[in-house]
Every structure is written in C-alpha cells, then in structure tokens.
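>>> next come a sequence and a model predicted from it.
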Amino acid sequence: MARPPATVVEDYLKAIYAHTEWQDDPVTPSQLAERLGLAPSTVTEMVKKLAAQGLVDHARYGAIRLTDAGRQEALRMVRRHRLIETWLVERCGFAWHEVHDEAEVLEHAMSDRLLDELDRQLGHPTSDPHGDPIPDVHGRVDRPDAVPLAQLSDGRALVARVSDRDPEMLRELTRGGVSPGSIVSAGSLAAAATAIWVIPLDD
C-alpha cells in the first residue's frame, strides 16, 4: 500500500479532529467525505492507509476515530493552522472570514522555527480569531465549557467561539458587531445560532 503524501495525511487528521472537537459523536466516512469535498470511495481508501499507519481506528462501515498518535499529529496541525490565522488577523490586517483558506496553504509550508517565532511575537495566544483554542506545544488544549447558542433557552451568554466554515456568515456577524467576547441573548441570531458557541451568564 503506497504511503500518501504528508500534506494529505495532515488534512485528513485535522478534519477528523475538527468533527469531534465541539461534540462527541465520531465522524463517519460519508461525513468526512462531505467535509473534505471528496468522493466517498476516495476517503475510504485513504482511511485504510491511515489505519495501516496506526493513525486511526476504523471498522468496516463504522465511525473513524483517531489513535493517540493520530490525535497528536492532528493537534500539531491544528496548532499551526490557528496560530497562522491569528497572525494573519493581528499582524497582516486580514479579516476573520479571509484567513481559513490562507492558513490551509501556509500550515504545510511554514517551518517549526518560524511558527515558534510567530507564537512568541503574538504573546503565546490561547485562542484564534474565531475563538477556537490553540493547542500548546505539548498538545494540551484548554477548551471553554461552551454550548451552541441554539441550545440556550433563556438569558444572556458570552460568545466563546464561532465556526469558520461559512465566510458569508462571518461577514454578517462582523456587520452586526458579533465576535468572541460579545454578549448575546437566547433566541437571537437564529440564522447563525448553530454555529455560535456560548458560555451562559448568570443574570
């Protein structure tokens, strides 16, 4: 079985991790194919290769789970991606809806030395512009205890994280002044409520 390119492996592992970062259900092959924009047959073959390398556990037709080695590699790439997004916003003047695709390219090309320097210059940030936690150099993640805004039945909440999968939604939220750190109310922002994670506030 031919060994796949490192960049492809990294993209798959990062996508598997992303699916389970904010909820507990493991990703299925069809969900992974949709997330990556690939044919299910392509994903199935790649998952077999990842399993052969000891990076994922996968029973035929079953869900896909990262092994400890796979999770470690996924967190390494997540750290690179989110540090680069933070650098693009804070130092290069990009808007938060513009940085995902740029980071997807740069995360594979940037050396560890340069990434460590970006981290130092940025003051070792713990979250990216969307509120997603940045793993530390040891792969530790401090994820806030947040829930989707759509699950909030009453009261107000602090925006902890906004999904970056829909650039147009991010532009709309920018126009509305909503970003991590904003205060929102239950029942507000209905069109984006499933993409916004919040920490309920005691009134």
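That came through fine. As the structure is a prediction and not an experimental result, all values here were calculated from the model. Numbering: from 1, shown residues only.
>>> alpha carbons only for contacts and neighbour counts from here, please
Will do.
>>> same for the longest strand along the chain, what does it pack against?
Ranked by residue count, the top strand of the chain under DSSP state E comes out as strand 156-162. Judged by 3 or more Cα pairs under 8 Å, 6 or more residues apart in numbering; DSSP states H and E, the packing partners of strand 156-162 are strand 183-185, strand 196-200.
>>> who's in contact with Met169?
Ala192 (Cα atoms under 8 Å, 6 or more residues apart in numbering).
>>> which stretches of this protein form strands?
Under DSSP E, the chain gives strands at 56-58, 64-66, 147-148, 156-162, 183-185, 196-200.
>>> just the angle for the longest one relative to strand 196-200, thanks.
Translated: strand 156-162. Per axes from the mean of the first three to the mean of the last three Cα atoms, to 10 degrees, the angle that strand 156-162 makes with strand 196-200 is 140 degrees.
>>> next up, a second structure to put side by side with the first:
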Amino acid sequence: MPASPTAVDDYLKTIYHHTEWQAEPVTPSRLASELGLAPSSVTEMVQKLAAQGLVTHRPYGPVALTAAGRRRAAAVIRRHRLVETWLVREFGYAWDEVHDEAEVLEHTISDRLLEGIAARLGHPRFDPHGDAIPDADGEVHREPFVLLASAPAGHSGRVLRVSDRDAALLRACEDAGIDVGHTITVIGGGHVSIDGAPPVGLPEGAPEAIWITA
C-alpha cells in the first residue's frame, strides 16, 4: 500500500529536524523513538521512502535525506514555521502554544495562502523559537552556533534557538527571562547571566534545549 503524503512528510520532517542542530545521523531505531512507532513500521516506511528516491539507507545504517527528500522536507518545514510565526504575530499565541496548531494547518493551507502569509509577515527568516524558516528554494541561513550545555564558563552568546519539543520548558525559560535574541553568559554550575543581569539558575533541561552564537 502506498504511504500517505502526510505520513511521508512527517518522516522527512523528522529526519530533517534530527540533523538540523547537530551532526549525528538518525538511525531507524531513533526515528522510531521520535515518531512513537514500532521499529518494524519505520523500517517498512524507510524502504518506501528509499524506493521513491527521498532517502538513502543501508541495513543497520543511518537514514539520510537525498536532495529531493531535503527539498520536500524543507517545503513542509517552511509551511510549519511560517504558520507558527503567523499565529504568534497575528493571533497572539504564546510560543509554547503554536506547535500543535501548526501540525494541523501545515497540511491544509494552500500554497497561495502560505505565500500570502509570508508576504504579510515580511518574509521572516526565523520562527518564534529561533528555527530557520527555509526560503521558497529550500535554503536556510544560520549563524555558527553552540549548544548551551557545551558552552564553557565565560562564554557569551546571543540566544539563537530554544527547542519547542517541551512546552513546559518553553514556559520555564520565558519565566527565567530566556528568549531568542537575549544574550546569555555562562557562569557555571547551572547558572547564567542574561543580558548582563545577576546570575540566575537555569530550568531543568534548559542547557540541552538552548543554542547560542558560537
């Protein structure tokens, strides 16, 4: 049975996400974990994606997007992140409220409406969480970055991205004054200074969810 376009898009988007902010390739078992599916189901789908020329994969090896797969993934991610940005700017959604809405809308709005949204927003390059919005050609532009957990004491960098995987963590970061565009200086011991203010403790899990300029 052919895979549904929505299922294909969800796989490609997950593969794209995995290597967007780190270099480790995604394995079928990791893909199964991230999608919440049985490994056998993922193996079957990966084989279908490979047959369509969207991914490359060898037995027991990682899964990687082909050029065609990357273009399709970037197109879906462009839709998702433009919708998230639209909901925050035009409808007053908080940054921890937009992901699930965008998951639905990305599959339903027309290309015409999408490009109208992009034009109304001024063709933004980043979504509310700091993730790059691919342009109409699938290209993205990012500054060199480092995961906060890997930044040494004394390092200062501007917040480029806060992962949207955990809505509760997003709210905790917001309560601590951590948002895209603010400058973080690593103090050590789980403490940072934000925009030169006195040190504050980081919410649990934050160092693994925040990327700053290298």
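Right, received. Where do you want to start? Computed from a predicted model, the values in this text were never measured in an experiment.
>>> as TSV, the strands of the first structure with distance to Glu34 of the first structure would be great.
Listed next are those as TSV, based on distance: least, Cα to Cα, whole Å:
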stretch	distance to Glu34 of the first structure
strand 56-58	18
strand 64-66	14
strand 147-148	22
strand 156-162	20
strand 183-185	31
strand 196-200	21
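>>> hang on, isn't Ser193 of the second structure packed against Thr185?
Yes. Assessed by Cα atoms under 8 Å, Ser193 of the second structure is found in contact with Thr185 at 5.0 Å.
>>> more neighbours: which of the two?
Neighbour count, other Cα atoms under 10 Å: between Ser193 of the second structure and Thr185, Thr185 has more, with 23 against 20.
>>> how much space separates the more buried one from Trp86 of the second structure?
To Trp86 of the second structure, Thr185 of the second structure is 31 Å away according to Cα to Cα, to the nearest Å.
>>> swap in Ser193 of the second structure?
31 Å.
>>> same question for Ala167 of the second structure.
Taking Cα to Cα, one finds Ala167 of the second structure at 18 Å from Trp86 of the second structure.
>>> who has more neighbours, those two?
Using other Cα under 10 Å, the more surrounded residue of Ala167 of the second structure and Trp86 is Trp86, with 22 against 15.
>>> residue contacts, that one?
Ile117, Leu121.
>>> aligned counterpart of it in the first structure, please.
Correspondence of Trp86 of the second structure to the first structure, assessed by TM-score structural alignment: Trp87.
>>> where along the first structure do the helices fall?
6-21, 29-36, 40-52, 68-90, 99-109, 112-121, 167-175 (DSSP state H).
>>> superposed on the second structure, where does the third one end up, distance-wise?
Spelled out, that is helix 40-52 of the first structure. In the superposition against the second structure, helix 40-52 of the first structure averages 0.7 Å from its aligned positions (mean Cα distance after the TM-score superposition for the first structure).
>>> mind listing what's buried along that helix?
The neighbour-count check on helix 40-52 of the first structure (16 or more other Cα atoms under 10 Å) flags Pro40, Val43, Thr44, Met46, Val47, Lys48, Lys49, Leu50, Ala51 as buried.
>>> okay, and it goes to which residues in the second structure?
So helix 40-52 of the first structure is aligned with residues 39-51, judged by TM-score structural alignment.
>>> residue in the second structure paired with Val198 of the first structure?
Checking TM-score structural alignment: Val198 of the first structure goes with Ile212.
>>> name the nearest residue to that match, ignoring sequence neighbours.
Leaving aside its chain neighbours, Ile212 of the second structure sits nearest to Val159 (4.4 Å; criterion: Cα to Cα, 6 or more residues apart in numbering).
>>> do Ser163 of the second structure as well
Ala209 is the one closest to Ser163 of the second structure (Cα to Cα, 6+ apart), at 5.1 Å.
>>> ok, the one you found - contacts?
Leu147, Leu148, Val162, Ser163.
>>> show me what contacts the counterpart of the second one in the first structure?
Under the alignment (TM-score structural alignment), Leu148 of the second structure maps onto Leu149 of the first structure. Listed by Cα under 8 Å, 6+ apart, the contact partners of Leu149 of the first structure are Ala186, Gly187, Ala193, Thr194, Ala195, Ile196, Trp197, Val198.
>>> check Ala50 of the second structure too.
Here Ala50 of the second structure is in contact with Thr56, His57 (criterion: Cα under 8 Å, 6+ apart).
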